[in-house]
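Trainee: next comes the sequence, and after it the predicted model I'd like to discuss.
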Amino acid sequence: MTTALHPPPPSHPLLRLRLAPHGGMPPHGGMPPHGGMPQPIDGVWWPRSYDLLAELPGLLAGLPRAWGHITSVTVNGATWSAVPGRMLVFNQVVRLRRTVAASAPHTIVLLAPGRGRWDLLVVPPDTAEEAAEPLMAAAARGHV
């Protein structure tokens, strides 16, 4: 009798996140730039689905500790599936907001009181790896 060796079940999938070089610390001292200039993109996130309840815990777990506790997340309401007003992530409440701003259809905004605001470009989950990788690499070089 032979026994087939099965590989161990996959653990949680790797987080597909690349931060811009300035993304490790709060931009502009954690405050939005003056004069109404757009917030710089701090990185690129490539979720596996548009289910925010499933994707957000992994994203928040993979962020730099310097960003602090994210208490508010804003996503494009037309892009993501149903988003409740808040959710519990690692025993902490995170407020979820939806926007329909045409200026940022593919971004997610993360806020940590007293620490800052970070804007991440969201690569659509169904994007082919050949198309997503250049965006991810550009974020790592600070060219997003």
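Mentor: Thanks, I have it.

Trainee: alpha carbons only for contacts and neighbour counts from here, please
Mentor: OK.

Trainee: number of nearby residues for residue 139?
Mentor: 24 (other C-alpha atoms under 10 Å).

Trainee: contacting residues around the residue nearest to it when sequence neighbours are not counted?
Mentor: Nearest non-adjacent residue to residue 139, counting by C-alpha to C-alpha, 6 or more residues apart in numbering: residue 20, 4.9 Å away. Shown in contact with residue 20 (C-alpha atoms under 8 Å, 6 or more residues apart in numbering): 41-43, 139-144.

Trainee: alright, now check it against this:
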Amino acid sequence: MNPHSGTGPPPRTGDRAPSRPVRTPPVPARLALRPPTFPPGPLCGAWWPRSDDLLAELPALIEAFDATRGRVSRMASHRDTWAAAPCELPVPGHTVKAAWFASGFDPHTIRLFSYGVGRWDLLVVPPRTETATAARLMAAAADPALHLTASELLAAEQRLHAKGEAVREQGQTEQWEAEGGAPRRAWAPLSAPATVTVRDSLLASRQVR
């Protein structure tokens, strides 16, 4: 019995239905925002983009704000922060107009405007930042108790990193010295301690005799 009951030729064994393109959902923006109940400070939070391609990164950020804080219609940023500086950026459902500044604007900040709602200034964490550093910066930017600008937060993080490096180098030096790699006092003459030790040893042996 032939299972094919249509009028056309039966389908061949290798025939398959055309595959539909799989739509990859957008990757959520990495955001940390201050609680809306607190008074605004220099920053409303932080954004950690995955690259400096604003055309690729902005849609996820705007989608998050459109859903929770009001539709974003404009943005402003420093010209040197991004690889390109277009005047209009397409995002899901609409277009965001951009204003670019060469001076007088914090280079580590992006400002979003929602029509009839307000504006939000966000720290832009550099894309290639290490995860632990980015987490500290984002937590600090979203902390209502802190009132630092984006550049001040990055400067504080750089000082913390430099201090950590100094402490780590000091620890390595002390460990090396403890293992006999160097004298405790690098400025003391190398031969002096040995001479004194040998002289004391000779005097002691003569006294014993």
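Mentor: Here it is on my side, so go on. As the structure is a prediction and not an experimental result, all values here were calculated from the model.

Trainee: still on that earlier bit, buried subset of the contacts of residue 20 of structure 1?
Mentor: 41-43, 139-140, 142, 144 (16 or more other C-alpha atoms under 10 Å).

Trainee: just checking, next helix/strand downstream of the longest helix that structure 2 contains?
Mentor: Ranked by number of residues, the top helix in structure 2 under DSSP state H is helix 150-178. The helix or strand immediately downstream of helix 150-178 of structure 2 is helix 191-208, counting by DSSP states H and E.

Trainee: mean deviation (superposed) between the longest helix along structure 1 and structure 2, please.
Mentor: If you go by DSSP H, structure 1 has its longest helix at helix 129-141. Superposed on structure 2, helix 129-141 of structure 1 shows a mean distance to its aligned partners of 1.7 Å (mean C-alpha distance after the TM-score superposition for structure 1).

Trainee: can you give me the helices in structure 1?
Mentor: In structure 1, helices defined by DSSP H lie at 52-61, 129-141, listed in chain order.

Trainee: and residue 101 of structure 1, which of the ones you listed is closest to it?
Mentor: helix 52-61 (18.1 Å; C-alpha to C-alpha).

Trainee: report the buried residues of that closest one.
Mentor: Using 16+ other C-alpha under 10 Å as the test for burial, helix 52-61 of structure 1 gives 52-53, 56, 58-60.

Trainee: matching residues in structure 2 for it?
Mentor: Residues 54-63 of structure 2 are where helix 52-61 of structure 1 lands when matched by TM-score structural alignment.

Trainee: which outside residues touch the matching stretch?
Mentor: Contacts to stretch 54-63 of structure 2, defined as C-alpha under 8 Å, 6+ apart, come from residues 26-29, 49-51, 71-72, 82-84, 89-92.

Trainee: max pairwise distance over these: which two?
Mentor: 71 and 83, at 25.0 Å, using C-alpha to C-alpha across these.

Trainee: neighbour-wise, which of these two wins?
Mentor: Taking neighbours as other C-alpha under 10 Å, residue 71 of structure 2 and residue 83 compare with residue 71 leading, 20 against 12.

Trainee: and the more buried one, what is it in contact with?
Mentor: 62, 65, 114-115.

Trainee: try 6 Å
Mentor: residue 114 (C-alpha atoms under 6 Å, 6 or more residues apart in numbering).

Trainee: would you mind measuring from it to residue 115 of structure 2?
Mentor: 7 Å (C-alpha to C-alpha, to the nearest Å).
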